[in-house]
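Q: Sequence and predicted structure, then a few things I'm wondering about:
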Amino acid sequence: MEAFSRNGMRFDVSDEGPVGAETVVLLHGFPQSAQSWIGVSRPLLAAGYRVIAPDQRGYTPRARPRSRRAYRLNELVADVVALADAAGTERIHLVGHDWGGGVAWMFAATRPERLHTLTAVSAPHPRAVAKAMLTSRQSWQAWHVGFFQVPWLPEAAIRSRGGRLAVALLERSGLSADLARAYADRLINDPEGLAAALRWYRAMPLDTSVGLRAGAVTVPTTYVWSTNDIAIGRRAAELTSRWVTGPFDFKVLEGVSHWIPEQAPDALATYILERIRSISPTT
């Protein structure tokens, strides 16, 4: 499968591994793409799984609605349902990083019947984030969330001076110089894609109550956090277990930045496989 469709939109997809095998779906965050999962995919494929990584809404040229309402969580979750349907699989192992983690948490809370397991990477449960904002430095650490909701200014800042500010901020967050430059170039060379990616943030005020009402997750879950994540503090990470009632593991990667799929792909793949095999020990 090279693409799937929903409501007239067409999403590009990387789909590897045997059709009919248990399926792992990998959801990227900002400002990534399906390519951010390459290092994680290899061990999963070697273990015999089918691995599907879409370019999510806004990041794929034929799925860029212009309204911020189109980027609400219910729409993003429905995209993943459509992906699973197109792949011909009733239940998936879902992995999400950054914004992809936010979608994965909401998917697990609202569509548990479509999941085998959940592995959330970097992004804590949304109610853990809300709690941490009242009791820690989490609000300060997430300064960019508010900034990205401002009209036109974030786009101007990201494109300014050939993207040098964007590159500097991405490097400061832990990305290698090469990846920081590649991610920044992707944003500044595709103005429509940049605006669409920022609509994920600009839709957040429309979803505030939805996130705060997110129910406890009942499926087997692993949450992976890294100590050098400048966007997510320890308090939010540690609070996440309060909103998981199913089997739960909290994994900490010491000295790793927010960019876990790029910086520690083998360790992350190991955690994903451990979670999958906890319910499929013979796989």
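A: Structure's in. What do you need? Numbers count the residues shown, from 1 in each chain.
Q: From here on, just use CA atoms for contacts and neighbour counts.
A: OK.
Q: which stretches of the chain form helices?
A: Counting by DSSP state H, the chain has helices at residues 38-46, 73-87, 99-110, 126-135, 138-141, 143-147, 153-159, 164-172, 177-188, 191-202, 204-212, 234-239, 260-263, 265-277.
Q: between those helices, which one is nearest to Asp12?
A: Asp12 lies closest to helix 73-87 among these, at 10.5 Å (C-alpha to C-alpha).
Q: Can you name every helix or strand that that closest one contacts?
A: strand 3-6, helix 99-110 (3 or more C-alpha pairs under 8 Å, 6 or more residues apart in numbering; DSSP states H and E).
Q: Could you give me the buried positions within it?
A: The neighbour-count check on helix 73-87 (16 or more other C-alpha atoms under 10 Å) flags 73-74, 76-77, 79-81, 83-84, 87 as buried.
Q: for stretch 109-128, same thing?
A: 109-112, 114-128.
Q: here comes the other one, which I'd like you to weigh against the first:
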Amino acid sequence: MRNLDERITTFSRDGLRFDVTDAGPIGGDVVVLLHGFPTDRTSWDRVASRLHAVGLRTLAPDQRGYSPAARPEDRDAYRLDELVADVLALVDASGREQVHLVGHDWGGALAWLVAGNHPTRIASLTVLSTPHPAAMSRAWRRGNEQRLKSWYMAALQVPRLPERAMAAGYDRLMARCGLPPDDRSRYAAKLAHADALAGPINWYRAARHSDVGAHRVQVPTTYVWGSRDPFLGRTAAELTREHVRGDYEFVELDAGHWLPETRDAESAAAILRRVARAG
């Protein structure tokens, strides 16, 4: 494990190198922040600054498919077991036995899996927007609400075309989804071309071929959901509590999907409550 007093700008796993923003008091408890699709580690900047102010250290990686030196071409390189292993490699690089884990969107789905499968490495879990994967599956089977919200997942299974279409209309599409202009511009500078989007879209393609179990989560957990989320519905949000065995808090906001960017104060407050209660 790495020296606790070293800043982490990158970490490596299986020949890939991931970029990391390491900020806040270096001796503070570590909070790992996992971004979603199609954004990057800067989605956490507003939230992270609030965590630093109370003594926490944050590690925000650009994940597999987003870091320039971690963009394998093969779809199977984006299986969930690989993504989980990436997060554990960052935890190892931090030099800590345990970290507080936070995720949004796909980063949230991944956070549920890491906490469920490796509870000894996670001191607490906070997930923004994304329900527990098993709750999501149950909501899909129960009726049309989640199926209608998730229509795009099937569209992204098509080879090559989604990357080209999304690159051509990135700003317009993200505006329709409610992402603020400054954030759209920042992400577009990295992602609004087909080659850069291939890896992120492969998360969707490979998920169907992954076998990581969505276990019930035993670590202290907070789930924050926006009631106006266009992608993730109420049924899955409310079912999530049935998949957490540990201390659990559900926070419903009158908000959309992009909680780290648009509701940084409420998001940070939920994280801080969870970290404090886990301590």
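A: Thanks, I have the structure now. Note that this is a predicted model, so its numbers are computed, not measured.
Q: Go through the buried residues of helix 73-87 of the first structure and say which is closest to Thr208 of the first structure.
A: For the buried residues of helix 73-87 of the first structure, the nearest to Thr208 of the first structure is Leu73 (10.0 Å; C-alpha to C-alpha).
Q: Aligned to that closest one, what sits in the second structure?
A: Under the alignment (TM-score structural alignment), Leu73 of the first structure maps onto Leu80 of the second structure.
Q: What are the neighbouring residues in contact with its match?
A: 110, 203, 206-207, 210-212 (C-alpha atoms under 8 Å, 6 or more residues apart in numbering).
Q: Select, out of the helices and strands packed on helix 73-87 of the first structure, the one closest to Ile38 of the first structure.
A: helix 99-110 (15.5 Å).
Q: from the middle of its chain, how far away would the closest one be?
A: Averaging C-alpha positions (C-alpha atoms, centre = their mean, to the nearest Å) puts helix 99-110 of the first structure 8 Å from its chain's average.
Q: Give the aligned range of it in the second structure.
A: With TM-score structural alignment as the criterion, helix 99-110 of the first structure aligns to 106-117.
Q: can you check stretch 244-251 of the first structure too?
A: So stretch 244-251 of the first structure sits over residues 244-251 in the second structure, by TM-score structural alignment.
Q: still on that earlier bit, go ahead and build a ChimeraX selection from the buried members of the contacts of Leu80 of the second structure.
A: A single ChimeraX command selects the buried members of these (16+ other C-alpha under 10 Å):
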select :110,203,206,207
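Q: Phe11 of the first structure maps to what in the second structure?
A: In the second structure, Phe11 of the first structure lands on Phe18 (TM-score structural alignment).
Q: wait, doesn't its match sit right on Arg41?
A: No: with contact defined as C-alpha atoms under 8 Å, Phe18 of the second structure does not reach Arg41; the gap is 11.0 Å.
Q: residues of the match of stretch 244-251 of the first structure that come out buried?
A: Of the residues in stretch 244-251 of the second structure, 244, 247-250 count as buried by neighbour count, 16+ other C-alpha under 10 Å.
Q: cool, and stretch 137-145 of the first structure?
A: Within stretch 137-145 of the first structure, the residues that qualify as buried are 138-139, 142, 145, counting by 16+ other C-alpha under 10 Å.
Q: Stretch 170-188 of the first structure now?
A: 170-171, 173-176, 179-181, 183-188.
Q: repeat for stretch 46-61 of the second structure
A: 46-52, 56-61.
Q: can you tell me what part of the first structure that stretch aligns to?
A: The aligned range for stretch 46-61 of the second structure is 39-54, by TM-score structural alignment.
Q: got the contact list for the nearest residue to Arg72 of the first structure once chain neighbours are set aside?
A: Among residues not flanking Arg72 of the first structure along the chain, Ala203 sits closest, at 5.7 Å (C-alpha to C-alpha, 6 or more residues apart in numbering). Ala203 of the first structure makes contacts with 68-72, as judged by C-alpha under 8 Å, 6+ apart.
Q: what residue of the second structure takes the place of Ala203 of the first structure?
A: Match for Ala203 of the first structure (TM-score structural alignment): Ala206.
Q: and if you look at Ala157 of the first structure?
A: That one, Ala157 of the first structure, aligns with Ala165 by TM-score structural alignment.
Q: between the buried residues of helix 73-87 of the first structure, which is nearest Val150 of the first structure?
A: Taking the buried residues of helix 73-87 of the first structure together and measuring to Val150 of the first structure by C-alpha to C-alpha, the closest member is Leu73, at 19.6 Å.
Q: how near is the spatially most central residue of the second structure to Leu34 of the second structure?
A: Central residue of the second structure (C-alpha atoms, centre = their mean): Gly107, 1.3 Å from the mean position. According to C-alpha to C-alpha, to the nearest Å, Gly107 of the second structure and Leu34 of the second structure sit 5 Å apart.
Q: can you check Gln98 of the second structure too?
A: Taken as C-alpha to C-alpha, the span from Gln98 of the second structure to Leu34 of the second structure is 16 Å.
Q: Then Leu148 of the second structure?
A: For Leu148 of the second structure relative to Leu34 of the second structure (C-alpha to C-alpha), the value is 26 Å.
Q: burial count for the closest residue in space to Pro247 of the first structure that isn't next to it in sequence?
A: Excluding the flanking residues, the one nearest Pro247 of the first structure by C-alpha to C-alpha, 6+ apart is Pro220, at 4.7 Å. Residues lying near Pro220 of the first structure (other C-alpha atoms under 10 Å) number 22.
Q: Would you agree Pro220 of the first structure is in contact with Phe250?
A: No: using C-alpha under 8 Å, Pro220 of the first structure is not in contact with Phe250; the gap is 11.7 Å.
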